[in-house]
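please work out how this folds:
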Amino acid sequence: MINTDEFTIRLQKVIDYYGENASSFAEKIGVQRSSISHVLSGRNKPSLEFILKILSTYPDVELYWLLNGKGSFPSDEISNKETKVIENKISETTASNPDIENKPLEMILESKNENQGSKNKTIERIVIFYSDGTFKNYSN
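You can find the predicted model right below:
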């Protein structure tokens, strides 16, 4: 169950982070100004539709953080720049080894780390984000 008081604090943090006021935030996510006011005052609990509108408008907001405070905001698990670097590395690896797509991720990481040799660089972690707001964390 959502703790409404804590949810309103997190919602206010999102509004402040993006430099919005309640009216402009309501307009951006496509709800009435009164909906924001009622949620912030604790009069109403947020609906699923309300939460989904926030998540679709502000992709840095993590579902689990918004609902129960677990996770982080802004999403600092991995930046867009780091995502591009990882995607490029994976593309390079798959291009040089076409059968790699059939290997589990752990095997890819092991072979990639072995190929780096004297560079003393290893992949610490890869995080894959899914469109439903969930993610999978792969660590060595």
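
going by C-alpha atoms from here, please, whenever you check contacts or count neighbours.
Noted.

which helix or strand lies directly C-terminal to the helix or strand that Ile36 is a member of?
Ile36 is part of helix 33-41, with elements assigned from DSSP states H and E. Downstream of helix 33-41, the first helix or strand assigned by DSSP H and E is helix 48-57.

residue ranges for the helices of this protein, please.
Counting by DSSP state H, one finds helices in the chain at the ranges 4-17, 22-29, 33-41, 48-57, 63-68, 80-96, 105-116.

so which of these comes closest to Phe129?
helix 80-96 (9.9 Å; C-alpha to C-alpha).

how about stretch 16-29: buried residues?
The neighbour-count check on stretch 16-29 (16 or more other C-alpha atoms under 10 Å) flags Ala22, Phe25, Ala26, Ile29 as buried.

please apply the same query to stretch 37-49.
Val39, Leu40, Lys45, Pro46.

in contact with the last one, which residues?
Contacts for Pro46 (C-alpha atoms under 8 Å, 6 or more residues apart in numbering) come out as Val39.

can you check the first one too?
With contact set as C-alpha under 8 Å, 6+ apart, Val39 has these partners: Thr8, Lys45, Pro46.

next up, for comparison:
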Amino acid sequence: MVNTEAIIKRIQVIVAHYGLSTSSFADSIQVQRSSMSHLLSGRNKPSLDFVTKVIHTYPEVDLYWLLKGEGSFPRNKNTTEPQEPLSKTQKSQTSIKSAKPPTLFENVEDEPKIKASIKTSKENSNKVLCKVILLYNDGSFQEYRP
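Below you'll find the predicted structure:
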């Protein structure tokens, strides 16, 4: 079981280490200031999202240190995490990411065709407007007749 009070104390150590106020720390990890206040007061427990934001924003914070108090803070530079070889899916995802992104508008022709089709529809039209209906998102509508 995770000791919430101990995690809160370690979060306070992180805030003090970087010389931040609690509100600036909350801003830096992109959480609401009120959620940081509720967490430090003991009203709320730290969520997985909160912990991952701390770990990603401050890479010197060791996950095991934050959650269980094991290890050290800041993380030793000599400590390296074992790297596992890439699986086939990770290799294919890496090659997909490195591929050239497609250009969105490479095969789109310019406006002249559109303008020409608008002109022809106006020229060939012998239709007369009989009514206009405006539909609103609340389900109401208005009808206009010329």
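
picking up where we left off before, out of the contacts of Val39 of structure 1, who's nearest Trp65 of structure 1?
Thr8 (12.2 Å).

burial count for the closest one?
Per other C-alpha atoms under 10 Å, the neighbour tally for Thr8 of structure 1 reads 21.

against Lys89 of structure 1, how distant is it?
Distance from Thr8 of structure 1 to Lys89 of structure 1, counting by C-alpha to C-alpha, to the nearest Å: 40 Å.

before we move on, the earlier item: relative to Pro74 of structure 1, which of the helices of structure 1 is closest?
Minimum separation from Pro74 of structure 1 across the helices of structure 1 (C-alpha to C-alpha) falls at helix 4-17, 8.4 Å.

got the angle for that closest one vs helix 48-57?
Counting by axes from the mean of the first three to the mean of the last three C-alpha atoms, to 10 degrees, helix 4-17 of structure 1 lies at 30 degrees to helix 48-57.

contacts for helix 4-17 of structure 1?
With contact meaning C-alpha under 8 Å, 6+ apart, helix 4-17 of structure 1 is reached by 21-22, 25, 39-42, 45, 61, 66-69.

same check on stretch 53-67 of structure 1?
Identification of contacts with stretch 53-67 of structure 1 by C-alpha under 8 Å, 6+ apart yields 2, 7, 10-11, 14, 28-30, 70-75, 133-134.

narrow these to just the buried residues.
By 16+ other C-alpha under 10 Å, the contacts of stretch 53-67 of structure 1 give Phe7, Arg10, Leu11, Val14, Ile29, Phe73 as buried.

can you name the two of these that sit furthest apart?
Top of the distance list for these (C-alpha to C-alpha): Ile29 and Phe73, 18.0 Å.

just to revisit the earlier point, and the helix holding Ile36 of structure 1 against structure 2, how far off on average?
Comparison of helix 33-41 of structure 1 with structure 2 after fitting gives an average deviation of 0.8 Å (mean C-alpha distance after the TM-score superposition for structure 1).

so that helix versus helix 22-29, what angle?
Using the same axes, to 10 degrees: helix 33-41 of structure 1 against helix 22-29 is 110 degrees.
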